[in-house]
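# Please work out how this folds:
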Amino acid sequence: MRRFIVTGGLALVLAACGGAAETEDTAPAETEAAADAGSEAAQPAYGEGDALVAGTDYNATTQLKCGFDNAAPEQTCEAGIKRNWGEEGQHLIEVSKPDGFKRAIFLRGTEPYGADSAQADGSAGWDFATTRDGDMVTVKFGPETYVLVDAMVTGG
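Reported below is the predicted structural model:
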């Protein structure tokens, strides 16, 4: 009987130690998981969405070659892209021109199909044309020229 009581008491002590150890081991893991879940809400997981560049509403920013007044695209312009802008697979690239204005270029996948225009600046009647060379597309919009790289759209 005495052996049974000692064995039972030892079993209770071990069970209590094991339970405490499990609580200590699992609590930090649960806290880390909760912290990770909070950070995932701020930035999408790899392959599950597209983060924004801090302080902007762009998914990416870059510099691209541009030209104005029918000049070759030898200048550099700041640009930002909004991926999946509008319908799925459609994107918007906004280019900051040297005159302080922005030009929006619209794309389906990696193919540009148009640009914003206005009567006020005379661009309403401008022709829009593109030429592709590998992973680059040159957009000619009236007297303006822009060189877009596919990686800007695809995130590569």
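# alpha carbons only for contacts and neighbour counts from here, please
Noted.
# any idea where the helices of this protein begin and end?
All helices of the chain, identified by DSSP state H, fall at 2-42, 150-154.
# Show me what counts as buried in the last one.
This means helix 150-154. Asp150, Met152, Val153 (16 or more other Cα atoms under 10 Å).
# go on, stretch 108-116?
Arg108, Gly109, Thr110, Glu111, Pro112, Gly114, Ala115.
# one more to line up against the first:
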Amino acid sequence: MNRLVVVGLLAGSLAACGGAQGDEAGVSAAEGAETGEVVADANNRPPPPPDIPEPISPGDEYSATTILPCGFDGAAPEMRCNAGVKRNWGEDGTTLVEVFKPDGRKRAIFFQGTTPYGADSAQADGSAGWDFEVSRKDDEVTISFGPETYVIVDALIEGG
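The predicted structure is shown next:
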């Protein structure tokens, strides 16, 4: 019986120690969230930024890659999407930007110079009937293609 009591006390002490450490970590995480500080995980790594995908590498397929603002289902472009550019893609010097959407599909956007003039579309997903609208502010262009929105800077198209 004494052994059970001692084992129980030891187990309780160990649990209390673990709980104290857990509470301390929870408090610092909560304090960090309140103050806006980045709180590292147990391996001393900062948490990943929200909604930012892992970047793709340019490789042979793309002239350059980036992560750009995007929005879907009529939402503002507050998400982040991977994109790759193929400069001088067409025989006439056109440029192709492929945006990797969160659902795993790609959206191709076509440029003549820094002016977008169209996007790939299909009857199957309903995009064949979507409007393609463009607005410019300084060195970036916002493309609204149906319920999708993309913000692309001129530097991606021109290089540099």
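# Out of the helices of structure 1, indicate the one that is most buried.
For the helices of structure 1, the largest average neighbour count (mean count of other Cα atoms under 10 Å) is found in helix 150-154, namely a mean of 16.
# What ranges does structure 1 have for its strands?
60-67, 75-82, 90-96, 102-108, 111-115, 128-133, 136-141, 144-149 (DSSP state E).
# Give me the contact list for the third one.
Read that as strand 90-96 of structure 1. 77-85, 102-109, 153 (Cα atoms under 8 Å, 6 or more residues apart in numbering).
# Select only the buried ones of those residues in PyMOL?
Only the buried entries of the contacts of strand 90-96 of structure 1 go into this PyMOL selection, using 16+ other Cα under 10 Å:
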select buried, resi 77+78+79+80+81+82+83+84+103+104+105+106+107+108+109+153
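# I'd like the buried residues of stretch 108-116 of structure 1 laid out as JSON lines, including distance to Ala34 of structure 1.
Putting those into JSON lines (distance: Cα to Cα, whole Å) gives the following:
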{"residue": "Arg108", "distance to Ala34 of structure 1": "38"}
{"residue": "Gly109", "distance to Ala34 of structure 1": "36"}
{"residue": "Thr110", "distance to Ala34 of structure 1": "38"}
{"residue": "Glu111", "distance to Ala34 of structure 1": "41"}
{"residue": "Pro112", "distance to Ala34 of structure 1": "42"}
{"residue": "Gly114", "distance to Ala34 of structure 1": "45"}
{"residue": "Ala115", "distance to Ala34 of structure 1": "44"}
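# Sounds good, over and out.
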